[in-house]
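Q: using only what follows, build the 3D model:
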Amino acid sequence: MTTPAPLPPEALRYLEHVRVEKRLAARTVTLYTLDLEKLARFSAQVEVPLLRLQTAHIRRFVALMHGSGRGGRGIALILSGWRGFFAWAAAQGLVPSNPVQGVRAPRAPKPLPKALGVDDAVRLAEFSHDGADPWLEARDAAMVELLYGCGLRVGELAGLDVAPGPDTERLGRGWIDLQAAEAHVLGKGSKRRSLPVGAAALQALQAWLQLRATPFAPGRLDGALFVGQRGARLTAQSIWLRLRQRSQLAGLTTPVHPHMLRHSFASHLLQSSGDLRAVQELLGHANITTTQVYTRLDYQHLAQVYDQAHPRARKK
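A: Reported below is the predicted structural model:
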C-alpha cells in the first residue's frame, strides 16, 4: 500500500476550504486529498516543492500516468482537482500562475465500430424464418438486405418511400427506383445521395412489394416503403427491435443493430476493394477521416488472417 505523502499546510488549508466553505461532499474531498497526495509524492521525486511545480512538471506527470495505463478520463478528473487547488493558491497569492491551466488529458481512443464477420452477415441476410407470417418475413428480409447491401443509416431506411411523390423533397424522404436499381436517400446534413441496389436486395424488395399492400384496404397506406401491421411507417426503434429479434432467430451470438450492418457493409466493401473514396461516397461521409476508421477494421481483419495462416505467426 502506498504511504500517503505529507501535504504542505497550504494544501491542507485548501482541503478545509473545499470542505467547509464550498461544502463539497465528503467523498469528493477524499478524492481531492488522494490526488494532491499523488502530486506531493511526485514533487518529492523531482525535488521541487508542491507550490513551485511548473507546467512542464505537470505534463511530465500526466505522461507518466498515461504510460502506466491510466485512462484519459481518470487523468482528466485528477487534473481538474489539481487545477482547482492551484487556482485557489493563485487567488491567495501563493503562486504566480496556475501550472495546470492549459494541460489536458490524453484523448481516449475512439472505440472501433462493431462489424459482423462476412459469414455472419451473409447468414443473417440469407436467413429465412420458417413458419413466420409471410408478410412480416418479406418485409424484414428486405430491410436486412437494404441495411447490409446499401449501408443505410436506420433513419434513411425508415424514411424511404415506394416512389417519389410531390412532397418527397419537402418531407426529406428517400425512395427506391427498382428499374434503375438505385436507392435515393437523404442523409446527414440534408445531403442526398444515390446508391446502387444489388441483385439480392432487389429480389427481396420485389418480394416485399408484392405483399406490402395485401392486408390493407385501398387508400389505407401512404407512400412509406416499410410499414407496420397497422399501415403506419415503421419507426427507427421498431426497425432496431425487429433486427435484434431476427439476428437472434438466425443464431448469431451478437445482437445485431442497424448501424452494425452499416459498419459491416463498409468494412467488407473496403476489404474487397481497398477503395476508401468509393466507400466514403457510398456511406455519405462529408470528410474522409470519418471513413478512415474502417481502415483500422480492415487492418484487424488482415492481422487475424496473418495470425491464423502465417507459419511464423503461430504460437508454439
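
Q: CA only for contacts and neighbour counts going forward, please
A: Fine.

Q: how about stretch 37-56: buried residues?
A: Of the residues in stretch 37-56, Glu37, Lys38, Leu39, Ala40, Arg41, Phe42, Ser43, Leu50, Leu51, Leu53, Thr55 count as buried by neighbour count, 16 or more other C-alpha atoms under 10 Å.

Q: endpoint to endpoint, it covers what distance?
A: By C-alpha to C-alpha, to the nearest Å, the extent of stretch 37-56 from end to end equals 19 Å.

Q: one more, please, to line up against the first structure:
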Amino acid sequence: MATSTDAALPALPVQIEKYLEYVRVERRLAARTVELYAIHLATLARNAATAGLALEQVQTAHVRRWMAQLHGAGRESRGIALVLSCWRSFYRWLGNEGRVGSNPVQDVHAPKAARPLPKALAVDEAVRLAELHDAEADPWDEARDRAIVELLYGCGLRVGELVGLDVRASSGARGWIDPDAAEAQVLGKGSKRRIVPVGSKALEALQAWLALRDDCAGLEAARLRDPGSAAALFIGRNGNRLSAHAVWKQLRERSLKAGLTAPVHPHMLRHSFASHLLQSSSDLRAVQELLGHANISTTQVYTRLDFQHLAKAYDAAHPRARARDDSPPPIGDALRKNKSRNP
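A: Predicted coordinates for the structure are as follows:
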C-alpha cells in the first residue's frame, strides 16, 4: 500500500502491510488516518526490532516501557493515547487472524492529561464586549449581534441552544424567550429542557433586535422555503436561521472591535457567565442548574477559575503578599499550589 509518507517510512513488516490494507479497504478509513496508522505502526515495528522481538512476541511490559519512552520524550497524553489506540487495534486484528493469543495493549492506557481550565473573560472584558456599540455597522446587524452577546453572556447558553431559539413558543419550537416572565426555555444536551432567567440588559437588547428583525428582504422567501427556519429568533440576511458557525464568526469580529486581546468564541461567554456567577455567589448548585449540567463535577471546574481569581486579587492587593526578591513567593502562589494538590 502506498501513502504520501512512504518516502519517510522504512519497509514495514508484512503483517502491518496487510493490516493497513484491511483498514483501508474493509474499514474504509480516511487516507490521512491510514497514513497516521502507518507511522504509529512503524514505531511499533522499530521498537520490537530493537528489543529483538517479533511483533507477535510483544508483551504488555514492552508496551508499557515504550509508552513511558514516548512520555519521557515529551509526547502529550492525547498523542500517546492515539498511538496506543492504533497498536491496540492492530493486535486485535492479529488476534482475529489467529496470530496472537492475547492483546498486549488491551490494558495499557496513556497518562491522564491535566484537565485544562475553561477560558473565561475578565469581568471588565465581558462588560466591554456586551456594551460595545459599533456605529459603523448596519443597524440591523448591530442589533442582532448585540442581542446574541447579551444572551450568551447573560444566560450562559450554548451556541446550539442560542441558534435553536424561535421568536415565539410553539409545539415545534426547540426554545424561545418569554419576555413577560424574563425567562428563556432552551433545549440542551440530551434533549433536556431547562429554564434560565434573562436579565434586563438582555431583554433590552432583545427588544431592540425584534423591532428590526422583520426588516429583512429575504424573510418572506425564507418563510415559503422553510417556515421552521424563518421562525428563528436569530436569522441571516437570507431570512434563514443563523448557523452556529455564523455566530462564531460574528462574535470573533465583534470581540476584536471591542479591543479584546484574544478572539472570543461562544463557549467562552458561557464559561465567563459561570465563573462570574461563582465569584459573586459561590452557589455551585445554582450554577449547575443554570448551565444544565447533569453532574455537578462538570460545574466544579469553575471553582478552580474562581480560586485563581481570589489568589490573584490577594497577590495584587494585600500588603503582606508583595514579596521582595529574596522573600518566599506570594501567599496566592502557595494557595494555588495547595489547591492543585487538593482539588
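
Q: quick one: TM-score?
A: The TM-score (TM-score structural alignment, normalised by the length of structure 1) is 0.73; 288 aligned residues with a C-alpha RMSD of 3.9 Å.

Q: ok, so of the buried residues of stretch 37-56 of structure 1, who is nearest Gln280 of structure 1?
A: Thr55 (41.2 Å; C-alpha to C-alpha).

Q: surely the closest one and Arg104 touch.
A: No. If you go by C-alpha atoms under 8 Å, Thr55 of structure 1 and Arg104 don't touch, sitting 11.1 Å apart.

Q: list residues touching both of the two?
A: Overlap of the contact sets of Thr55 of structure 1 and Arg104 (by C-alpha atoms under 8 Å, 6 or more residues apart in numbering) is empty.

Q: which residues in structure 2 does the host helix or strand of Gly155 of structure 1 match up with?
A: For Gly155 of structure 1, the host element (DSSP states H and E) is helix 154-158. On structure 2, the counterpart of helix 154-158 of structure 1 by TM-score structural alignment is residues 159-163.

Q: what does the matching stretch contact?
A: 148, 151-152, 175, 186-188, 232-234, 241-244, 247, 266-267.

Q: check how far that stretch sits from its aligned residues in structure 1, on average.
A: Taken against structure 1, stretch 159-163 of structure 2 registers an average deviation of 1.4 Å after superposition, with mean C-alpha distance after the TM-score superposition for structure 1.

Q: going by neighbour count, list what's buried in that stretch.
A: Val159, Gly160, Glu161, Leu162, Val163.

Q: ok, the most centrally placed residue in structure 1 to Gln54 of structure 1 distance?
A: In structure 1, the residue lying closest to the centroid (C-alpha atoms, centre = their mean) is Pro113, at 5.8 Å. As judged by C-alpha to C-alpha, Pro113 of structure 1 and Gln54 of structure 1 stand 39 Å apart.

Q: one more: Ser272 of structure 1?
A: Counting by C-alpha to C-alpha, the gap from Ser272 of structure 1 to Gln54 of structure 1 is 52 Å.

Q: cool, and Gly198 of structure 1?
A: When Gly198 of structure 1 is compared with Gln54 of structure 1 (using C-alpha to C-alpha), they lie 61 Å apart.

Q: check Glu145 of structure 1 too.
A: 59 Å.

Q: ok, now Gly72 of structure 1?
A: For Gly72 of structure 1, the distance to Gln54 of structure 1 - C-alpha to C-alpha - is 21 Å.

Q: same question for Val162 of structure 1.
A: 65 Å.

Q: with Asn98 of structure 1 instead?
A: On the measure of C-alpha to C-alpha, Asn98 of structure 1 and Gln54 of structure 1 end up 8 Å apart.
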